[in-house]
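Participant: no sequence on this one, just coordinates:
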């Protein structure tokens, strides 16, 4: 099952289907199981958001990853990878993915 597309994609598709629907189709194709599982793709996306200081994206994608079966340990290790590649900012932003139970 693909992850839900961000709301802005749906909004654009509704206002301008010729422009927005291709984005929606690509999103659904990318976030379907393939050589990589949806869970793995979401963890990658979360790490990229952490590296780009997108804390809202980190939180949203972390929850989508949990819904796709990611454990808190997998989320933590993903944040650690982002910190290794992106430095302290990746760690600071990525920490928003941690549940209060971790």
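Facilitator: Great, that's in hand. What you are looking at is a predicted structure, and each value in this text was computed from that prediction instead of being measured.

Participant: contacts and neighbour counts: CA atoms only from here.
Facilitator: OK.

Participant: Quick check: which element contains the residue located most distally from the centre of the chain?
Facilitator: Relative to the C-alpha centroid of the chain, counting by C-alpha atoms, centre = their mean, residue 18 is the outermost residue, at 25.4 Å. Counting by DSSP states H and E, the element that carries residue 18 is helix 17-30.

Participant: Identify the residues contacting that helix?
Facilitator: Helix 17-30 is touched from outside by 2, 3, 4, 5, 9, 10, 11, 12, 13, 14, with contacts defined as C-alpha atoms under 8 Å, 6 or more residues apart in numbering.

Participant: If any of these are buried, put those into a PyMOL selection.
Facilitator: Buried residues within these, by 16 or more other C-alpha atoms under 10 Å, are selected in PyMOL with:
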select buried, resi 3+9+10+12+13
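
Participant: can you tell me which of the contacts of helix 17-30 are in helices?
Facilitator: Using DSSP state H, the members of the contacts of helix 17-30 that fall within helices are 9, 10, 11, 12, 13, 14.

Participant: okay, pairing it with this:
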């Protein structure tokens, strides 16, 4: 049909076409042409999937990023940011123990 959707979105096209229409429009809006370069959007999604503890998403998105020309350094930096944000969340929460 149109774009290369993740498998968990693509399956909806046959199983629930109405939901697929809604989800695919949202995907196209977020990941389609816009102010950010496509590679940057994929790297942001990679960081979010790492933060959300999605091994399959991290593997898939890192492959996609590489196919789009992302370097190993760009991927590493993206994942460092995800790690830093998740660590800061823990520090923010644990600081309540010292109030």
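Facilitator: Good, I have the coordinates. Everything numeric in this text was worked out from a predicted model, so none of it was measured.

Participant: rewinding a little: on contacts alone, who are the packing partners of the following helix or strand past the helix holding residue 18 of structure 1?
Facilitator: The helix or strand immediately downstream of helix 17-30 of structure 1 is helix 38-51, counting by DSSP H and E. Other elements packing on helix 38-51 of structure 1 under the criterion 3 or more C-alpha pairs under 8 Å, 6 or more residues apart in numbering; DSSP states H and E are helix 55-67, helix 72-86, helix 88-94.

Participant: what's the closest of those to residue 31 of structure 1?
Facilitator: When the helices and strands packed on helix 38-51 of structure 1 are compared by C-alpha to C-alpha, helix 55-67 sits nearest residue 31 of structure 1, at 11.1 Å.

Participant: what's the average per-residue distance for that closest one once overlaid on structure 2?
Facilitator: On superposition with structure 2, the average gap between helix 55-67 of structure 1 and its aligned counterparts reaches 0.8 Å (mean C-alpha distance after the TM-score superposition for structure 1).

Participant: buried sites along that helix?
Facilitator: In helix 55-67 of structure 1, residues buried by neighbour count (16+ other C-alpha under 10 Å) are 55, 57, 58, 59, 61, 62, 63, 64, 65, 66.

Participant: so it versus helix 72-86, what angle?
Facilitator: Interaxial angle, helix 55-67 of structure 1 versus helix 72-86 (axes from the mean of the first three to the mean of the last three C-alpha atoms, to 10 degrees): 140 degrees.

Participant: what residues does helix 55-67 of structure 1 touch?
Facilitator: In this structure, residues lying in contact with helix 55-67 of structure 1 by C-alpha under 8 Å, 6+ apart are 3, 39, 42-43, 45-47, 49-50, 72, 75, 93-94, 96-97.

Participant: Between which two of these is the distance greatest?
Facilitator: Of all pairs drawn from these, the one with the longest distance (C-alpha to C-alpha) is 3 and 93, at 21.6 Å.
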